[in-house]
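Trainee: Okay, sequence plus prediction incoming.
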Amino acid sequence: MVVTEIGNGEEYDQIQSNFGPVRRFLTRFVFLTAIIPCLLLLWASKIQGEILLALGQDGSLGGVKLYLAWFAFAIEGLWSADAIAASLVKAASLFARYRPRLRLLGDNVPCVDIIIPVCNEKLDIIQDTVRATLNIDYPAHRFRVIVSDDGRNQKLEAWVLQLAADTPNLYYTARVKYGPAGYKAGNLNHAITVSDTLPGGRAELVAGLDADMIPEKRWLRACVAHLIRDPKMGVVCPAQLFYNVPDNDPLNQQSSINWLCMDIIRDHAGLGWNLGSGWVVRREAVDDIGGFPTDCLVEDIYSSMLQMAEGWRSAYLAESLQYGLVPETYAAHVKQFARWVRSPILSCGVICPNDESSTSVELRCLSTSRDISPAN
């Protein structure tokens, strides 16, 4: 299999065009904006502790008031520890090498099962995604597109089956739910199980696209190239861009600070996340963690952290390889944001993994940090 590196200016990319030499240089020093406040916070905590000890010893403060004061002091200490953990992760950018842009060439490529999990999205939106996925630059006999429908939409099923009559690598499935269904993670696991029964058997790689995410033609060749180059690479995920962002983006729905800075910093630390859409994962890495975790709402981030805890590497690609939709109402935006900010607590299992895991110091730091939330 042939993998080549794309040089600057060889292929236009929206993200790369906005991430010039000056930004690349300054990104390396973002950790300073985290470390300096941490040092000031530690200094303030030291002074607060000394004052509380003095007040307790001379009797100026006692009883419930003293206990409450020490409780507040402990909370601030936990906040400091969290900030320090995040700073250690960000400091990795100082000497890290920016991830190269790679492309997989030719027809000698691994098989990929592309899952499009859907659940009651508008039919025309799903249709756009399916058509674009079928039209990617990748040998048609080396990838399958599986529309996994949790909404059991009869119109969608009829449309997919009609299109599949002339497109042999397109499939439709809908699961029967019993008890806790696992939301999107359960849907993904169902589609992976179904893929094992399709002609040709299981594929080496599994990819996922949200129902509203339209991939660029080069998407799969760009992501798979990193998995080919590094046999221990478990998951690769590109940035997400959006084509319906309002003028001036008043709610910051484009999340540029993440795609152009924070996710790059995490990748420098070797802690790139599965960010929910556009990802390509090695099937072996999914099997190692028992499938996508169904006990949380952020199966994407959590699954990639579990895979890293098992010794797999991950990569974030700062490339514009997919375009989707942001919530169109304020209520929908708040609902999405609330789900994101609840995500940090769900990573706690990575802090105390099994004895055979390969959890790194950096991953443990990230597990305890508020920066694990995609809302940050």
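Mentor: Looks like it came in fine.
Trainee: contacts, neighbours, all on C-alpha from now
Mentor: Noted.
Trainee: Buried residues of stretch 242-258, list them for me.
Mentor: Going by neighbour count (16 or more other CA atoms under 10 Å), the buried part of stretch 242-258 is 242, 245, 253, 254, 255, 258.
Trainee: Between all of those, which two are separated the most?
Mentor: The distance between the two most remote of these (CA to CA) is 15.8 Å, for 245 and 258.
Trainee: residue ranges for the strands of the stretch 201-350 of the chain, please.
Mentor: Secondary structure of the stretch 201-350 of the chain by DSSP state E, counting those that start in this stretch: the strands cover 205-208, 214-215, 233-238, 241-242, 280-282, 313-317, 322-324.
Trainee: For residue 120, which of those is the nearest?
Mentor: Among the strands of the stretch 201-350 of the chain, strand 322-324 comes nearest to residue 120, with 16.4 Å by CA to CA.
Trainee: Contacts for the closest one, please.
Mentor: Residues outside strand 322-324 that contact it (CA atoms under 8 Å, 6 or more residues apart in numbering) are 212-216, 219, 238-244, 278.
Trainee: second one coming, line it up with the first:
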Amino acid sequence: MNSVEIPSYFWGLATLGLCLLLFPKLNPGNPLHRLIVSGAAVGSILIYMIWRMVATLDLDTSGSALLSVGFFILEVCSTLGGVLVLVVLTRRRDRLEDVSGNMRWLHAHRPSAAIFICTYNEDIGILDRTITGALNQNYPAKVYLLDDGRRPEVEALCRRREVEWLTRPDNVHAKAGNMNAGVATLAARGEMPDFVAILDADFVALPNFMSHCMALFQDPAVGVVQTPQHFFNPDPLQHRIKGHLDLPDEQRFFFDTLLPAKDGWGTAFSCGTSSVVRTSALTEIGGFPTDSITEDMLLSIRMKEHGFVTAYLNEKLSLGLAPEGIGEYCTQRIRWCIGAMQIMRSPDGLFSRKGLSWIDRMSLLETLLYWMGSFPFRLACLLVPILYWMTGLTIMDAPIGELAAFLLPRLLVEAFAISWYSNGRILPLLTDTSQLLVAPEIVAASCHTLLLPGERPFKVTNKGGDRSRTVVHWKLLSRFAAILLLTVGGMLFSYGSPLAPTFFSDQKDIVALWSMYNVLVCIIAIIVCVETPRRAEERAPISGTALFNAGDCATPVRLLDISSSGVAFANEGNWRIGDRGTISIRELGEVPAIIARITDHIVGAKILLSPQQQVALTHFQFGGDRMRTPDVSTLSSVLALIRGLALN
């Protein structure tokens, strides 16, 4: 009797069917279901990696062996990092019930609190907005603005807003030094609060920020409370793909999915802004650490060594500005990478002799593999197909049928698992693009910091500024354009010329699929490298009716949205550009206005707010959670990505 040959694509289709059947029935809130999902994903990864190791390495020549083994090592490092993330995701902790349960303790004890706003060169308007949020807390906290720029205009702002302006004679140790100087000043005066909140200059605390964070300190073992960072403006990818409210920002998976899971294992860590610190614990560890430019993560490690944990409260309690340009995005990521590598080399790092628990070391290993595993692997995935088209060298020696049988189940299960955990908060295509935008610099920075220790300069991520012009990042764009041309040219040469080294290769079809994915990544990266103008300020939706007063005529208008420089209302009258008058808005009073833009449905007017009206507007925008942030799901994110690419 003849045996029936199973098609190579069978296992991929079977895996897809099982995923579609089972994943919708599983609940992320069920610990057993989380174990099942991570177990299935890790199992499929292990099966694939064992097959890769024993059956696919191409060792026929020295060149192919070097390429094949080198790529496999990078793949192992990146995959191990992914496996550790899947292990971490098996747990999750939600502290919202703890907050409500601890409110009675908070109101009974009323511990003292302060808010530190750290600034260096941020715009006055950004600082004014942040001060307004800090002063609008429903729990008493004295506000201090720590100005490392020592600017007279900031001193004047603080005097006007009645918050204390603190400076120091130098900028030693950057942000950590600035905060330590603030703590030292309060200690010298005998005014040290029980707790101090940390806000970056561009982060506006919502009214419940202090009270909800403070409630978690009923547990004396809590040294730091960290809250998520949400952004009310689009990051560079969201802006260019035109999907701010439908696409996840680059940090959404980390704050909404990964940090709650780390908290379940007791390995959550401070991320700087939007956190609150117990000052007695801070004193015990010797202040904010200065031996890493990411003092926030090192703060949590030092706290852990002294018996204090970092609690993660996954509640939207502050809103800030995401990096608005590619340059700022790259600066921020490189700084994080350098800081992480400094921690790895420090006495508190992965290989230290201190009494770190195995789970703390696993968390540090996952961080190390993220920076030193995933970024080099992404680069290799971009460059290896080009090398194949040009030379015929391969990274694996395996029939296409076997590759499909082992690779497809691994990719499908892992993709379904991450999507199930995150509900659209991470899209592989955008993640790959965002990493590749800065990958060469990350690889260089991580290797340089590990091999050549020493103090590194702290580069501030610029926020605000003029975004009214189109800016082309030619150096970065040319990098991706060259890769795109080499990839496409290599494919055309391979399929079109018998002289191509891969013309008769039985692997070129699978490498062609790989190359087409790379082409799509390069196209998105090139789009992002061209920064188009964006609004100077993000707008908040506003409803209701206002009166536009021009001379003796008062015209009712239906409001749509508002910022500190403009208001939009429905085009339901005879308007002309240049019409002047005042607009009476319930939340602000009477505001000077001039019509600046007219479309078929919307009229846009420039407005000029007084300082008091600016404060009232900030209360309106941030006091009621009106500033919009992404609300994503897997389906909406995918559709938004497709729509955004089509519009470009």
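Mentor: That came in fine, so what should we check first? It should be emphasised that the depicted structure is a prediction, and the values quoted were computed from it without experimental measurement.
Trainee: hmm, back to that, may I ask which two of the contacts of strand 322-324 of the first structure are separated the most?
Mentor: The span of the contacts of strand 322-324 of the first structure, defined through CA to CA, is set by 219 and 244 at 20.3 Å.
Trainee: Quick check: residue 589 of the second structure vs residue 546 of the second structure, distance?
Mentor: Distance, residue 589 of the second structure to residue 546 of the second structure, by CA to CA, to the nearest Å: 10 Å.
Trainee: Tell me which of the two has more neighbours.
Mentor: Neighbours were counted for residue 589 of the second structure and for residue 546 using other CA atoms under 10 Å; residue 546 has more, 19 against 13.
Trainee: what residue of the first structure matches up with the more buried one?
Mentor: Using TM-score structural alignment as the criterion, residue 546 of the second structure has no counterpart in the first structure.
Trainee: Following element in sequence after the strand or helix carrying residue 546 of the second structure, please.
Mentor: Assigned by DSSP states H and E, residue 546 of the second structure belongs to strand 545-550. Next along the chain after strand 545-550 of the second structure, taking DSSP H and E as the criterion, comes strand 553-562.
Trainee: what comes up buried for that following strand?
Mentor: So, applying 16+ other CA under 10 Å, buried residues of strand 553-562 of the second structure: 557, 558, 559, 560, 561, 562.
Trainee: you'd agree the fourth one is up against residue 585?
Mentor: Which is residue 560 of the second structure. No: here residue 560 of the second structure does not reach residue 585: they are 11.8 Å apart, not a contact under CA atoms under 8 Å.
Trainee: Common neighbours of those two, please.
Mentor: With CA under 8 Å, 6+ apart as the test, residue 560 of the second structure and residue 585 reach no residue in common.
Trainee: re earlier: now the strand holding residue 546 of the second structure, how far from the chain's geometric center?
Mentor: Averaging C-alpha positions (CA atoms, centre = their mean, to the nearest Å) puts strand 545-550 of the second structure 41 Å from its chain's average.
Trainee: What of stretch 302-321 of the first structure?
Mentor: That offset, for stretch 302-321 of the first structure, works out to 7 Å (CA atoms, centre = their mean).
Trainee: And stretch 328-344 of the first structure, by the same measure?
Mentor: 16 Å.
Trainee: Which of the three states applies to residue 355 of the second structure?
Mentor: Here residue 355 of the second structure is recorded as coil under DSSP: H, G, I helix; E, B strand; the rest coil.
Trainee: what about the residue nearest the centre of the second structure, distance to residue 141 of the second structure?
Mentor: Central residue of the second structure (CA atoms, centre = their mean): residue 251, 2.0 Å from the mean position. If you measure residue 251 of the second structure against residue 141 of the second structure using CA to CA, the figure is 29 Å.
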